[in-house]
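Visitor: Build me a structure from this.
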Amino acid sequence: MPATEGVAIVTALSSRTSPGAEDLPVPFRVSGALATGSVLQPLNSSMIAVAIVGIAAQFGSTSGVSWVISAMYITTAVGAPTAGRLGSLFGARRVFVGGLLLVAAGSVVGMLAPSVGWLIAAYVLLGIGISAHMPNAMTMIRSYAERYGRSSRTALTTLVVCGQSVAALGPTIGGLLVGTFGWHSILWVNLPVVLLSAIAVIRADVGFAGGRSASAGEALRALDVMGIVLFLIAITSLMLLLVSFRDRPLWWLLPVVGIGSVLFVWWELRAPQPFFDVRALVRNRALSNTLVRTMVTYTCFYCVFFGIPQWLQYVRGMSAIEAGLTMLPVAGVSVIATIAGSRLYRRVGARATLLVGTVALLVGGILIVSVERSTAPLLVLLLVAAVLGIPNGFNNIGNQSLVNAVSSVEEVGTAIGMFRTMAFIGANLSVVVLQVTAGNSIDDDEGLHRMAWFIIAAAAALVAGVVFSRHMGPKGEVRGVGPGHYSE
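Guide: I've put the predicted structure just below:
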C-alpha cells in the first residue's frame, strides 16, 4: 500500500471517531490478549537454558541436547515468515490459534519423549507453533489500528515489554520449575498459557485481519516449499560446518553451503510468493540493515542466555534454582530498559536508542571477561546480570520499532516474520559460538571468557554500524525507505 493510501484510510477511519482518535493507542484488551500467546516463544527459548544440564543427564548426550535447541530455532526461522503469509490467506487469528494448538501438541510429545530423538521432534512441533504468534499478532494490531484509527506504537511496546520480561524471567522461572519438578516441567507449563491465550484471543475484538477462504493450492504456493528446502540446506550445512571447526573441519560442507545459499537467493528473487522476501531487502535498505543488526544482536543475546546459566551450574556448582535466581536481575532491568527505550525512541529516534543498547552490550561483554570463578562474589555476578538486561530492552524496542516503521500494514506480518527469522538464525549461531568457544557446555572460566570476547567484538561492530548508519536520521526519521513503506 502506498503511503498516501495508508494516510487516506487512517484519515477516513478517524473521521468517524472523536477528534484525535488516531492518537489513541490500541487498547490493552487487544494487545494484552495477543501478548499472552506471543510470550510462548521467549518463555520456551529462555527456560531451556537452565534445563540443558538436566536433559543431558537423562539422555546422556550433551551434543544431542544442543540439536534440540537448534531444531527449535531452525523450525522457527522457517515458520515465522511462513506464518505471516498464511495469516494473510486464512486470517491472522486462525493461524495464531493454530499455533497455540501445535505448542500444546509439542509440549505433550516432549513430556512423554523416550529418547532425545523424540524430544527433538517435540521441539520441532513447538517451534512451528511459537513461530505463528508474533507475525500474526503484529498483523492483527496493525489491522485494528487502521480499522479504528488508532496508533499501534503502544501496542508494539506492550508486545516487546511482555516478550522481554518473559525472556528475562525465563531462566528464573525455568530454574524454579526444573529444581522443583524436573526438566519436564518447562513443557507442561505451556499448557495453561496456551489455554489462557486461546480464550483471550478468541474473545478479543481482533477480527480475522484480512483472512479469506484460500484453496490448498494457494496455501502451497504461499509456503514456497522449494525456498524452504533450500533455506534448510543452507542453514543446516552452515551450522554443521561451523561446529566442525572445533575439532576437524568438514570442508566438504563448504560448497554445499555456497551452492545452497546461491540457489536460495536465486530462487527467492524469482519466486512469485517467496518464503523470505529477498527483493524487499534489496529495495529497502533500512529494513535489510535492521535485519542484519538483529541477527548479530540475537547471537550475542542467546550466548548470554544459554552460556551463563550453564557456567553457573558447571563451574560455580549452583543448582538450577540458584542459577535461575542469579539471572533474575536481567528480568527487572530488561523491563525498565524496554520502557525507557520506547520513550527514548519516541523522543529522539532509532539511532540513540540502539546506541544505548549496543554500548551496554559492549560493556556487558567486558564485565563477563572480568569474572573469575574463584574470586567473583555473588554480588558481582548479580551486578553483571543487571547490566546484561540493558541491551535486551533498548536493542529490541529499537529494531522492532524500525521494522514496524518501514513496513506497510499488508507487509508488516511478513516483515516481522523476517525479523523473527533473523532472530532465530542468531539463536542458532549462538549455539555454534558456544560449541566453538567453550564446547558443548561451558565448564571452565576460559570458555566463558572466549564467549565474552566474541560478544565484545560483535558489540563493537554493532556500535560502529549504528554510529555510521545512513538510514537513521538524527531526529528519528528513517531514510532510504522504498516505495510502499512509510515511517510512523
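
Visitor: going forward, measure contacts and count neighbours with C-alpha atoms only.
Guide: Will do.

Visitor: Mind jotting down where the helices sit in the stretch 101-250 of the chain?
Guide: Assignment of helices within the stretch 101-250 of the chain using DSSP state H, counting those that start in this stretch yields the ranges 116-130, 133-148, 153-181, 185-188, 190-203, 216-223, 225-244.

Visitor: Redo the ones you listed as TSV? Include distance to residue 339.
Guide: Output for those, formatted as TSV (distance: least, CA to CA, whole Å):
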stretch	distance to residue 339
helix 116-130	24
helix 133-148	19
helix 153-181	7
helix 185-188	28
helix 190-203	23
helix 216-223	36
helix 225-244	34
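
Visitor: and of those helices, who's closest to residue 267?
Guide: Comparing the helices of the stretch 101-250 of the chain against residue 267 with CA to CA, the closest turns out to be helix 225-244 (6.6 Å).

Visitor: Could you name the helices and strands sitting against that closest one?
Guide: helix 62-90, helix 253-270, helix 412-438 (3 or more CA pairs under 8 Å, 6 or more residues apart in numbering; DSSP states H and E).

Visitor: With residue 32 as the reference, name the closest of these.
Guide: Each of the helices and strands packed on helix 225-244 was scored for nearness to residue 32 using CA to CA, and the closest is helix 412-438 (18.1 Å).

Visitor: quick one: that closest one to helix 133-148, angle?
Guide: Angle of helix 412-438 versus helix 133-148, following axes from the mean of the first three to the mean of the last three CA atoms, to 10 degrees, is 150 degrees.

Visitor: Now tell me what touches the helix or strand following helix 412-438 from outside.
Guide: Using DSSP states H and E, the helix or strand that follows helix 412-438 in sequence is helix 445-468. Under the criterion CA atoms under 8 Å, 6 or more residues apart in numbering, residues 293, 296-297, 300, 303, 307-308, 311, 315, 351, 354-355, 358-359, 361-363, 365-366, 368-369, 372-373, 433-434, 437-439, 442 lie in contact with helix 445-468.

Visitor: again with stretch 137-148
Guide: Residues from elsewhere that reach stretch 137-148, judged by CA under 8 Å, 6+ apart: 9-10, 13-14, 17, 22, 26, 30-31, 34-35, 38, 84, 92-93, 96, 150-152, 155-156, 206-209, 409-410, 412-413, 416.

Visitor: Any idea which of the helices of the stretch 101-250 of the chain gets closest to residue 265?
Guide: Taking CA to CA as the measure, the helices of the stretch 101-250 of the chain were each checked against residue 265, and helix 225-244 came out nearest at 8.7 Å.

Visitor: secondary structure class for residue 251?
Guide: Judged by DSSP: H, G, I helix; E, B strand; the rest coil, the three-state class of residue 251 is coil.

Visitor: Would you do the same for the sequence below? I want to compare the two.
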Amino acid sequence: MTAPAAGAESFDRRLLPPMMLGAVLNPINTSIIAVALVPIAAAFDATAAHTAWLISALYLATSIGQPLVGRLVDLHGPRPLYLVGTALTGIAGVLGMLAPSLGVLVVARVVLGLGTCAGYPSAMYLIRSEARRTGRSSPAGVLTALSLSTQTVAVVGPALGGLLIALGGWRATFAVNVPLSLACLVLGARVLPRGAVLDAGGERERLDVPGVLLFAATLLALLLFLVDLRVARLWLAGLAVVAGAAFAVRELRCREPFVDVRVFAGNVPLLLTYLRAVAAATVSYSFVYGFTQWLEDGRGLSATAAGLVLLPTFGIGMLVTTLTGRRPEIRAKLLVGAVGQVVVCVLLLFVHPGAAVVFLVGIAALLGIPQGLTNLAIQNTLYHQADPARIGASAGLLRTFLYLGAMLASSAGGAAFGASADTHGLHELAVVMLAAASLFLMVTVADRSLRRVDRAAAGG
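Guide: Predicted coordinates for the structure are as follows:
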C-alpha cells in the first residue's frame, strides 16, 4: 500500500453521516415489522401465514439484491447506487403508507428490500477506499461505528415499531422511511465522491448478467423452500441445487464473473465467516421475531410493551460494541458472542407464561452482549479476508448469508408456532436456536485462521 499523502492521513469524517444512515435502513426495516404483524393482520383480515410474506418478501429481495448492488458498487462506485437505492426506500415508504391491500403492502416490502441494498456495500466500499487513500489498513473506529448502525441497531426495530404504532398506527412503520430517505438523498448528493472506483486502472469489467440471473434463481428457489418447509415442496430444493450447479459452472467459465467462485473456493476462512454469519443470524432473528411474538401471544403483552422488553438488547449491544470496538481481539469476541448465544438459548427453555417481566428483560439484556460482539467481529473479519477489489460484492454476500439465517429463523418459527406463538412452540424454537448457536461456537473454536485476522487487526 502506498504511503498516505500529506494532509490525507485521517478518514474523511464527512462521509460518516451518509454511510451510517444509509447502512441503517435495511436492518431497521427487517425488525420494525415484528410488532406490526398482528395489527396489519387485523386491518386486512389476514392470517399469520399471509402476513409472514411481509417478512419473507424483504428477505427475498435483499438476499438477491445485496450482492448484485454490491457488485455494481465495485464496478461504478458507491454514489449512483446509493442515491438510487435510498430514493427507492422513500418510494416504498409512501407505497406502504397508502397500501389498500396486503398484496400492495408485500410489493412495498419488496421495493423496500431492493432500495435498502445499497447502504451497507457502499459503506464498506468507502471504508476500503479511504483506507487506501490514508494508508491505514484497519480503521477500527469507523468499522465500529458501522457495526453500531447495522445489525446492532436492528434490535431497536421492535421498540421503535411499538412506539410508532402507538403514535400513528402500523402505517407509521412504513412512513418513517420517507424522512430517512430524504436525509440520505441530501447527504449523499452533497458528500459522496463522484466516480470513485477501486482498481480502475485498466478496462472496466462488465456485469455478468447470466451469472446474476442464475444466482437469483438459486436463492429464490432455496428461500421459497425455506419459507414453507414441506415434503411437497422438495422440488424447490432440487431446483436450487440445479440452478446452483449451473451458476458455479457459469462463474468458473466466465472471464468477468459476478461471484468469483475460484476466489471463494480458495478462501476457506471467508467461507467460514459466512457460515458463522448464518448461524449467528439464525439465533438473533429467531429471538427478535419468535420471542417478540411469544411476548404478545404467550405472555399477553401489548405491541408497545413487547418492543420495550427487547430494548435492553439494543442498549447493551450498543454499549458492548462501543467499549470493545477498537480492540483487535476478533477471535475472542466471536467466542464470547457464541457462548452468550448458547446461554440465552438455554434460558429460553425455562420461560413460561407466568414468567416475571424482569426475567424476560434480563434475557433480552443478556442477548445484547453477543449482539454487540458478534456482528462487529464478523464484519471486521470480512474486511480483512475479502478481496479489496470485490469488497462491495463480498459485503453484499455477507448480508445474503445473514438473511439466509433470517429465513431459517422464519421457517423454524413457522414450524414451531401453530395458530399462535405459545410457550411450547417457543421452547421448540429455542432448541433450534441452541443448535445454531452451538454450530457457531464449534466453527469458531476450530477456525485457526482467526489468529491471522487478529494479527492483521492489531497491525492496522
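
Visitor: Quick TM-score on the pair, please.
Guide: The TM-score (TM-score structural alignment, normalised by the length of structure 2) is 0.92; 455 aligned residues with a CA RMSD of 2.5 Å.

Visitor: before we move on, back to that, dump the helices of the stretch 101-250 of structure 1 to TSV, plus mean neighbour count and distance to residue 45 of structure 1.
Guide: TSV is the format used below for the helices of the stretch 101-250 of structure 1 (neighbours: other CA atoms under 10 Å; distance: least, CA to CA, whole Å):
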stretch	mean neighbour count	distance to residue 45 of structure 1
helix 116-130	25	10
helix 133-148	26	14
helix 153-181	24	7
helix 185-188	21	10
helix 190-203	17	12
helix 216-223	14	25
helix 225-244	19	19
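
Visitor: For residue 254 of structure 1, find the nearest of these.
Guide: Each of the helices of the stretch 101-250 of structure 1 was scored for nearness to residue 254 of structure 1 using CA to CA, and the closest is helix 225-244 (7.1 Å).

Visitor: tell me the angle of that closest one relative to helix 62-90?
Guide: When the same axes, to 10 degrees is applied, the directions of helix 225-244 of structure 1 and helix 62-90 differ by 160 degrees.

Visitor: so helix 225-244 of structure 1 versus helix 253-270, what angle?
Guide: Put simply, helix 225-244 of structure 1 runs at 150 degrees to helix 253-270, going by the same axes, to 10 degrees.

Visitor: And helix 225-244 of structure 1, how far out from the chain middle?
Guide: The chain centre lies 19 Å from the centre of helix 225-244 of structure 1; the measure is CA atoms, centre = their mean, to the nearest Å.

Visitor: next one: stretch 90-109 of structure 2
Guide: Between the mean C-alpha point of stretch 90-109 of structure 2 and the mean C-alpha point of its chain there is a distance of 21 Å (CA atoms, centre = their mean).

Visitor: residue range for it in structure 1?
Guide: Under TM-score structural alignment, the alignment places stretch 90-109 of structure 2 onto residues 104-123 of structure 1.

Visitor: now do the same end-to-end measure for that stretch.
Guide: Stretch 104-123 of structure 1 has its terminal residues 11 Å apart, counting by CA to CA, to the nearest Å.

Visitor: Which of the helices or strands spans residue 93 of structure 1?
Guide: helix 92-111.

Visitor: And the contacts of that helix?
Guide: Contacts of helix 92-111 of structure 1 with the rest of the structure, by CA under 8 Å, 6+ apart, involve 37, 83-84, 86-87, 118-119, 121-133, 136-137, 139-140, 184, 187-188, 190-191, 194, 197-198, 201-202, 206-211.

Visitor: Kindly report the same for stretch 252-272 of structure 2.
Guide: So stretch 252-272 of structure 2 is in contact with 68, 71, 205-209, 211-212, 248, 250-251, 382, 385-386, 393, 443, 447, 449-450, going by CA under 8 Å, 6+ apart.

Visitor: Next: stretch 151-170 of structure 1.
Guide: Stretch 151-170 of structure 1 is contacted by residues 22-28, 31-32, 34-35, 38-39, 42-47, 138, 141-142, 145, 327-328, 330-332, 334-335, 338-339, 342, 389, 392-393, 396-397, 401 when judged by CA under 8 Å, 6+ apart.

Visitor: need the contact list for residue 60 of structure 2.
Guide: Counting by CA under 8 Å, 6+ apart, residue 60 of structure 2 touches 110, 113, 219-220, 223.

Visitor: Any chance of TSV for those, columns distance to residue 239 of structure 2?
Guide: Putting the contacts of residue 60 of structure 2 into TSV (distance: CA to CA, whole Å) gives the following:
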residue	distance to residue 239 of structure 2
110	22
113	24
219	10
220	10
223	11
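
Visitor: Run through the residues that contact residue 488 of structure 1.
Guide: Residues 405-406 are the ones in contact with residue 488 of structure 1 under the rule CA under 8 Å, 6+ apart.

Visitor: So the residue lying farthest from the centre of structure 2: helix, strand or coil?
Guide: Distance from the centre of structure 2 peaks at residue 6, with 37.1 Å (CA atoms, centre = their mean). Following three-state DSSP, residue 6 of structure 2 is assigned to coil.

Visitor: hang on, the earlier thing: quick one: buried ones out of the contacts of stretch 252-272 of structure 2?
Guide: If you count burial by 16 or more other CA atoms under 10 Å, the buried members of the contacts of stretch 252-272 of structure 2 come out as 68, 71, 208, 211-212, 248, 250-251, 382, 385-386, 393, 443, 450.

Visitor: of those, closest to residue 408 of structure 2?
Guide: residue 443 (18.3 Å).

Visitor: And the closest one, what's its match in structure 1?
Guide: With TM-score structural alignment as the criterion, residue 443 of structure 2 lines up with residue 465 in structure 1.

Visitor: what about stretch 114-124 of structure 2, distance to the chain center?
Guide: Using CA atoms, centre = their mean, the distance from the centre of stretch 114-124 of structure 2 to the centre of the chain it belongs to is 11 Å.
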